[in-house]
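A.B. asks: Kindly return the folded structure for what I paste below:
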Amino acid sequence: MSNTQASNTQEYVKWFRHSTPYINRHSDKTFVIMLPGEAITHANFHNIVHDIALLCSLDVKLVLVHGARPQIDERLQLADTYSQFHERLRITDTESLRLVIQAIGEARTTVEAALSTGLPNSPMHDADMQVISGNFVVAMPYGVIEGVDLQHTGKVRKVNVQSLQSVLNPGAVVLLSPMGYSPTGEIFNLSFSDVATHVASALKADKLLAFVEGNGVTDEEGNLVRQLSLKECQDYLTTNGEHLNHDLQQALSACYLSCLQGVQRAQLMSYATDGALLTELFTRDGLGTMIYSGQYEQLRKATIDDVAGILNLIRPLEEAGILVRRSRELLETEINKFHVMDKDGTIVACAALYPYSDMAELSCVATHPDYRNGGRAAALLQQMEAQARKQNLKQLFLLTTQTAHWFIEQGFEQGKLEDLPIAKQVLYNYQRNSKIFIKQLVN
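C.D. replies: Below is the predicted model:
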């Protein structure tokens, strides 16, 4: 053996030994991987697939969310059709939806085929990965934004967590496309970063891993930023967001939002660098940028010091007509009715409970937009139900104009005006035309 070979062997043995703690740490953990459409066509794509197969063999639970933007652009160009964009969102009309579906299907098939190979003398030999796709994501339309109808462009409404877990636990790799279906059978073109963020949050994934063209984000001198706290990441996006290319801005925002929703670590790495994924996961310094969540969150009774924070939270919802307006004076008087979700001194969610005989009104349920889809509203609702049971109340009721579906999912059923306490009936605002929902409390 030559000196060079001996040195390389020693380096390999050293690396392998030092990776052992990370191998143990990552085993049985859940990772969500963002793979943009550009990565699928890159020369390094098959090396990424080999590294994904290695993670699978180490008992890491994997959800792979792929993009398809360049594939969609190519299909549209070939058909001499071009998309309009609004606020960086593609407007998917009925004519282009067919081409979008074809492009996404092609990208998904390419990824699935690569994950299914098992040639001898290759890293995929005996990998035998089971890859499963399905309707794990429920979508809804973006709707009309500033007068522009985005048509078949949608966003994630819900993730079917139980179904996902039933596939992940036996060891299958879940492959998700940037497409979703509504309960009415409509098809929507989704942002793959939106899918990845919601899935990571819903699964309470241990990591979100986002492939980008470069290694990560850089400072003013062009040096790679190795790690960012949530606050630092927020500041970076605020200061530099409009100057970042769309892909990097999208990936960094996904990392930030995922960590806000409870994912502990999110990492950016290059899809063009061979071994970037393994280096990022199994070495101390890695090759990319890590965003980490180290904040403390608690659910507690509100105090007079929380009034300003609650007002900041509910004002946008009041202006949008979702909540009934409350003055500071009224809120100060009724602060003992409120519970809040406090994250490092910031009120990110709130709710109030107003007893009426053997019933209670659940009111002013609000969650900050950056902290939605992380289960906080449901946790807050459970807390309010527990408070109601302590007071021997039999039913909860609420009035809502825009969030009926969510409350139905939490066990509420639609009621009538006469079902409410008399004192509440006389205060009913017919102009708002709020829907009434009631939930039975079982002690």
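A.B. asks: When you work out contacts or count neighbours from here on, use the C-alpha atoms and nothing else.
C.D. replies: Noted.
A.B. asks: Which parts of the stretch 151-300 of the chain are helices?
C.D. replies: 161-168, 192-203, 230-240, 246-260, 276-282 (DSSP state H, counting those that start in this stretch).
A.B. asks: And for the stretch 1-150 of the chain?
C.D. replies: Under DSSP H, counting those that start in this stretch, the stretch 1-150 of the chain gives helices at 3-26, 37-40, 45-57, 69-78, 94-116.
A.B. asks: Out of the helices of the stretch 151-300 of the chain, which is closest to F31?
C.D. replies: F31 sits nearest to helix 192-203 of all the helices of the stretch 151-300 of the chain, at 7.8 Å, using Cα to Cα.
A.B. asks: ok, and what's touching that closest one?
C.D. replies: With contact meaning Cα atoms under 8 Å, 6 or more residues apart in numbering, helix 192-203 is reached by 31-34, 36, 65-67, 137, 155-156, 158-159, 161, 165, 177-178, 207-208, 250-251, 254-255, 257-258, 261-263, 373-375.
A.B. asks: Okay, angle between that helix and helix 246-260 too, please.
C.D. replies: 10 degrees (axes from the mean of the first three to the mean of the last three Cα atoms, to 10 degrees).
A.B. asks: how far off helix 69-78 does helix 192-203 point, in degrees?
C.D. replies: Put simply, helix 192-203 runs at 140 degrees to helix 69-78, going by the same axes, to 10 degrees.
A.B. asks: ok so, going back, pull out the buried residues from the contacts of helix 192-203.
C.D. replies: For the contacts of helix 192-203, a burial check counting by 16 or more other Cα atoms under 10 Å picks out 31-34, 36, 65-67, 137, 155-156, 158-159, 165, 177-178, 207-208, 250-251, 254-255, 257-258, 261-263, 373-374.
A.B. asks: Please provide the structure for the following sequence as well, for comparison with the first:
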Amino acid sequence: MSLVFPHTFVPWFRAVAPYIHAYRGETFVVGMTGEMIAAGKLNSFVQDLAIMHAMGIKIVLVHGFRPQVNEQLAAKGHPALYSHGMRITDAITLDCAQEAAGQLRFEIEAAFSQGLPNTPMANSTVRVVSGNFLTARPVGIVDGVDFKHSGIVRRVDAAAIQRAIDIGAIVLMSPFGFSPTGDAFNLMMEDVATATAIALQADKLLFMTEVAGVRENPEDPDSNIDTELALADAKRLMAKLPPPTQPTDVGFYLQYCVKACEAGVERSHILPFAVDGALLQEVYTHDGIGTMVVDEKLESLREATHDDIGSLIALIEPFERDGTLVKRDRSEIERDVEAYTVIEHDGVIFGCAALYPYQEARTAEMAALTVSSAVQGQGDGERLLKRIEQRARAMGLTSIFVLTTRTMHWFIKRGFQPVDPNWLPEERKRKYNWDRRSQVLVKKLA
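C.D. replies: Sure thing, here's the model as predicted:
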């Protein structure tokens, strides 16, 4: 039996809980490459999907089958033909695609039927529904190339999919569509997943891929993964890149993420299937593991409301316990909540600061500047400081000050100067704790 260590499990679970709450009832469309299945990752991935489904996320799973179709073609001695980044589907290739899709659907449904071995969910039932949810049209002839039975999604039966996920089923879709006349077309998984996410106005579109994500410097394979890419930046990057033709090209999955976000899908993700649990890490941690494309930056600064009181208390408490912050009465936080500025990411508050003005002295105290230890070092403290400065200037104040016992160097680097406590406005001086011996630092506002 494995050991559970409370000192690591409890903080981890507390950090994950806000995401479990935030995503309950949301709809995720997940595109899974055939390469992931060929790499033997199906069973562990299905377990992760089952966990997410058990926590209330509505899931539509779209599978790919590039390597499986190529394997069928090789067995028949028939070449795999591509152009413009798409497969050319002749009659033999269409037969191979149908065989591969049937086999993969069987394997995926069997994997879901296993439950979660050796866990309390071993006997849980995950209902999987598949069906003819797509209407397709032919790609046709492009630059003189006849794509034959290759198609593009024309319409997604969003109402039928919605009914299925609303009764608690996971919807499984293959990259096949049919025309109104009954002709079958081989589709691209990426096209199907994107069209489905748009039709459902899904909360997330996630691609499990053979690439790690989009790197900060696409020309440097060793540069860091850009974990959050604004839609405008993603479009600028796409404009600089050559048209993608291979799944490993930088723009291959990115083009679908951009298309989805432009059409109203809030977030699109490119994740590496090579990393065990990549889907869980992306969904249930602050920074994730792959690249997320969003219509605008998820991190936002705003003034607090009474709905934030519980989050503010939970954020501040650890720093009160270790002595970094002076303990505040809970009624004080509730009374002064409108003095607080918060920084939130994906609906979760990770930082705060309060502004208490002293109008007669034309100054204000910045208090309770706090950034969660989980995200420190990413510039959130500076963003909060800038917003507090903006609020103070808007009040016609000429300076702000802080009282601190541990973080004076951080403030000095950002333009604060130490002063004698007697500098404080009279009202604040009366409340100064001389036993604590906090250092007073002042910053003049230009």
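A.B. asks: before we move on, the earlier item: inside strands: which ones of the contacts of helix 192-203 of structure 1?
C.D. replies: Using DSSP state E, the subset of these located in strands is 31-34, 65-66, 137, 155-156, 158-159, 207-208.
A.B. asks: Which one, of the helices of the stretch 151-300 of structure 1, ends up nearest to R88 of structure 1?
C.D. replies: With respect to R88 of structure 1, and counting by Cα to Cα, the nearest of the helices of the stretch 151-300 of structure 1 is helix 246-260 at 8.3 Å.
A.B. asks: now for the closest one, which elements pack on it?
C.D. replies: Secondary-structure packing of helix 246-260 of structure 1 (3 or more Cα pairs under 8 Å, 6 or more residues apart in numbering; DSSP states H and E): helix 192-203, strand 207-212, helix 230-240, strand 265-270, strand 289-292.
A.B. asks: mind redoing it with 7 Å?
C.D. replies: When contacts are defined as 3 or more Cα pairs under 7 Å, 6 or more residues apart in numbering; DSSP states H and E, helix 246-260 of structure 1 sits against helix 192-203, strand 207-212, strand 265-270.
A.B. asks: At which residues are the strands of the stretch 251-400 of structure 2 located?
C.D. replies: 267-272, 291-294, 299-303, 340-345, 348-358, 363-371, 399-404 (DSSP state E, counting those that start in this stretch).
A.B. asks: and of those, who's closest to P117 of structure 2?
C.D. replies: Each of those has some distance to P117 of structure 2 by Cα to Cα; the shortest is strand 267-272, at 24.3 Å.
A.B. asks: could you give the angle of that closest one to strand 204-209?
C.D. replies: Angle, strand 267-272 of structure 2 to strand 204-209, by the same axes, to 10 degrees: 20 degrees.
A.B. asks: counting contacts, what elements does strand 267-272 of structure 2 pack onto?
C.D. replies: If you count contacts as 3+ Cα pairs under 7 Å, 6+ apart, strand 267-272 of structure 2 packs onto strand 204-209, helix 250-262, strand 291-294.
A.B. asks: S201 of structure 1 pairs with which position in structure 2?
C.D. replies: In structure 2, the residue matched to S201 of structure 1 (TM-score structural alignment) is I198.
A.B. asks: sorry, that was for R88 of structure 1
C.D. replies: Matched to structure 2 by TM-score structural alignment, R88 of structure 1 sits across from G85.
A.B. asks: tell me the contacts of that match?
C.D. replies: By Cα atoms under 7 Å, 6 or more residues apart in numbering, the residues touching G85 of structure 2 are 244-246.
A.B. asks: go on, K29 of structure 1?
C.D. replies: Taking Cα under 7 Å, 6+ apart as the criterion, K29 of structure 1 is in contact with 60-61, 206.
A.B. asks: Relative to L278 of structure 1, how far out is it?
C.D. replies: Using Cα to Cα, to the nearest Å, we find K29 of structure 1 at a distance of 15 Å from L278 of structure 1.
A.B. asks: likewise T9 of structure 1?
C.D. replies: For T9 of structure 1 relative to L278 of structure 1 (Cα to Cα), the value is 18 Å.
A.B. asks: what's the most buried one of the helices of the stretch 151-300 of structure 1?
C.D. replies: Highest mean neighbour count of the helices of the stretch 151-300 of structure 1: helix 192-203, a mean of 26 (counted as mean count of other Cα atoms under 10 Å).
A.B. asks: average offset between that helix and structure 2?
C.D. replies: Compared with structure 2 after fitting, helix 192-203 of structure 1 has a mean deviation of 0.4 Å; criterion: mean Cα distance after the TM-score superposition for structure 1.
A.B. asks: Next, the angle helix 161-168 makes with that helix.
C.D. replies: Put simply, helix 192-203 of structure 1 runs at 90 degrees to helix 161-168, going by the same axes, to 10 degrees.
A.B. asks: Please report how far L317 of structure 1 lies from K439 of structure 1.
C.D. replies: According to Cα to Cα, L317 of structure 1 stands 24 Å off from K439 of structure 1.
A.B. asks: Between these two, which has more neighbouring residues?
C.D. replies: With neighbours defined as other Cα atoms under 10 Å, L317 of structure 1 and K439 compare such that K439 has more, 20 against 17.
A.B. asks: by contact count, what packs against the helix or strand containing that one?
C.D. replies: Using DSSP states H and E, K439 of structure 1 sits within strand 435-440. Secondary-structure packing of strand 435-440 of structure 1 (3+ Cα pairs under 7 Å, 6+ apart): strand 395-400, strand 413-414.
A.B. asks: so of those strands, which one's packed in deepest?
C.D. replies: Sort those by mean neighbour count, taking mean count of other Cα under 10 Å, and strand 395-400 sits at the top with a mean of 22.
A.B. asks: what range in structure 2 does the helix or strand that that one is followed by sit on?
C.D. replies: Downstream of strand 395-400 of structure 1, the next assigned helix or strand under DSSP H and E is helix 404-409. With TM-score structural alignment applied, helix 404-409 of structure 1 matches no range in structure 2.
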